[in-house]
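After the sequence you'll find the predicted model.
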Amino acid sequence: MSSRELTVDGVRELLREVAGEDETGGLDGDIGAVPFEDLGYDSLALLELAGRVERDYRVRLADDTVVQARTPDEFVGIVNQARAGAR
C-alpha cells in the first residue's frame, strides 16, 4: 500500500491522465471545492479516476460512494478514509 495520502493535487494529476482536460485549463488553481461537473467531469470520469486510485493506492472504493463525491475535496476525503480503514 502506498504510504502517501491522496491530495487535491494528486486528483488533478490523475484526472489529467485518465480523463484529459478541456481547452479551458479547468484544473488550474484551487479546485478543491469546485464541483466535478463545473470542472467538466461526469460520473464516468469519476469511476475512471477511482479505478486508477484503487490501483495506485491499493484501496477498494465502492462505486456508489465514489459517485457521491461532488468535489475533489470530497473525493480525497473518501479515499483517505477508506485507506485509513484498510490499515
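Looks like it came in fine. Numbers count the residues shown, from 1 in each chain.

Please count neighbours and contacts with C-alpha atoms only from this point.
Fine.

what does whichever strand or helix holds residue 79 contact?
Here residue 79, judged by DSSP states H and E, is contained in helix 72-86. By C-alpha atoms under 8 Å, 6 or more residues apart in numbering, the residues outside helix 72-86 that reach it are 5-8, 11, 31-36, 57, 59-61, 65-66, 69.

Okay, one more to line up with it:
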Amino acid sequence: MENDKLIEKIIEKTIDEINKSLKNEIPKDDSSELLGKSLDSLSVINFIVILEENINKIGNIEIVLTNDDSIFSEPSPFRTIETLKLYLKKIMK
C-alpha cells in the first residue's frame, strides 16, 4: 500500500476509535485541530496510544510517538490532522 494511503487509513481508524469516547467528534479533514480544541490532555494520550497501536497493526511498523522530536517540535505534529500526516510521512519512510 502506498505510504500516503497507509497513513490516511491509520489516522482515519484512529479518529474513528477516539471519536467513540468524545462528546464532539473530530472531523476527518486535514484542518481539524487535535490539540486543545478537540482533545483534552487525557484524550491526547489515548489518541497517541491508539495511533501507535494502529501504526503497528496496519502498517506493521513499531514506532514510539512520545519522544523529544514529537513532544517539543514546533509546530506540534499533533496540532492538526495535516501536521500529523506530515510528521508520520517523515518518520515512516
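Okay, I see it. Values in this document were obtained by computation on a predicted structure and should not be read as measured data.

tally of neighbours for the counterpart of residue 86 of structure 2 in structure 1?
Counting by TM-score structural alignment, residue 86 of structure 2 lines up with residue 77 in structure 1. Neighbour count of residue 77 of structure 1, defined by other C-alpha atoms under 10 Å: 17.

Now do the helix ranked longest in structure 2 and helix 81-91, the angle between them.
Across structure 2, the longest stretch assigned as helix under DSSP state H is helix 41-59. With axes from the mean of the first three to the mean of the last three C-alpha atoms, to 10 degrees defining the directions, helix 41-59 of structure 2 sits at 50 degrees from helix 81-91.

Whatever helix or strand comes next after helix 41-59 of structure 2: which residues count as buried?
Counting by DSSP H and E, the next helix or strand C-terminal to helix 41-59 of structure 2 is helix 68-71. Neighbour counts over helix 68-71 of structure 2 (16 or more other C-alpha atoms under 10 Å) mark residue 70 as buried.

Many thanks, I have nothing further to ask.
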